[in-house]
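# I would like the atomic coordinates for the input below:
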Amino acid sequence: MTNHALIVVTTTHDTEVRAQALASAVVRERLAACAQLYPVGSVYRWDGELRTESEWRIDFKTRAELGDRLAEFIAEHHTYDTPEIVGVPVVTGSAAYLDWVNAATAH
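Sure thing, here's the model as predicted:
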């Protein structure tokens, strides 16, 4: 496998429509090659209360060097006060897919 210094950045949104809009905006800006959306159940503490909510998780595949710009874009376009923005390194993958992520995020 080829080392391409890629990351997966994850966030969540409260509705499928908002998640889809954010995913489309990010990919349109070439800050990620693709975004995958799926429903999740979240349990978390906010303002001193334990909460359980349905949310939409979005996983963005991108180059590591775009991580900070992607995080800023998510924060600017998100409706949450404190959105989850977490990036993890991709440690392996098919060379063809990793090459595609690089090409799809190049300007």
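
# CA atoms for contacts and neighbours, from now on please.
Noted.

# And for stretch 39-58, what's in contact with it?
The contact list for stretch 39-58, computed with CA atoms under 8 Å, 6 or more residues apart in numbering, reads 10-16, 19, 23, 35-38.

# Next, the structure of the following sequence, for comparison with the previous one:
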Amino acid sequence: MPMPVLICLSTCPDAASAERIATVLVEERLAACVNILPCLRSVYRWQGEVEAADEALLLIKTSAEAYHALQARLIALHPHELPELLAVEPATGLPAYLEWVAGQTRPLD
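Have a look, this model is predicted:
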């Protein structure tokens, strides 16, 4: 049975920071793949005020084993004071894909 896979969601304030974070996470084997969805509009409450911002959404595929290191790295890389990071475990998936994600997020020996 494949290792549990997580899909993590995080927004970035612009395409440049999204690309930089995505690249580092994959290079450091904290994510197998990161999709960048541009042109997202977020409306949220921050410090008592309702705000809106154009952002890019990262869909980060990782293993449960790599999640805590990914979380720490995302916090270090992200330009926001409080970055969004939500992780969900898919109910199912193509077994070969799940194995690929697990394999790509294992440290190299």
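
# Now the TM-score, please.
Here the TM-score of the superposed chains, computed with TM-score structural alignment, normalised by the length of the first structure as the reference length, equals 0.93; 106 aligned residues with a CA RMSD of 1.1 Å.

# quick one on the thing from earlier: can you flag the buried ones in the contacts of stretch 39-58 of the first structure?
10-13, 16, 19, 23, 35, 37 (16 or more other CA atoms under 10 Å).

# who does the lengthiest helix in the first structure touch, helix- and strand-wise?
For the first structure, the helix that runs over the most residues, judged by DSSP state H, is helix 16-28. Helices and strands touching helix 16-28 of the first structure, by 3 or more CA pairs under 8 Å, 6 or more residues apart in numbering; DSSP states H and E, are strand 34-46, strand 49-63, helix 67-77.

# now the second one and helix 67-77, what's the angle there?
Think strand 49-63 of the first structure. Strand 49-63 of the first structure runs at 130 degrees relative to helix 67-77, counting by axes from the mean of the first three to the mean of the last three CA atoms, to 10 degrees.

# need the helices and strands packed on helix 16-28 of the first structure in JSON lines with distance to residue 92 of the first structure, can you?
Shown next, in JSON lines, are these (distance: least, CA to CA, whole Å):
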{"stretch": "strand 34-46", "distance to residue 92 of the first structure": "17"}
{"stretch": "strand 49-63", "distance to residue 92 of the first structure": "13"}
{"stretch": "helix 67-77", "distance to residue 92 of the first structure": "18"}
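
# Please identify the most buried of those.
Using mean count of other CA atoms under 10 Å, the stretch among these with the largest mean neighbour count is strand 49-63, at a mean of 18.

# Going by distance to residue 101 of the first structure, which of the contacts of stretch 39-58 of the first structure wins?
Set against residue 101 of the first structure, the nearest of those by CA to CA is residue 35 (11.1 Å).
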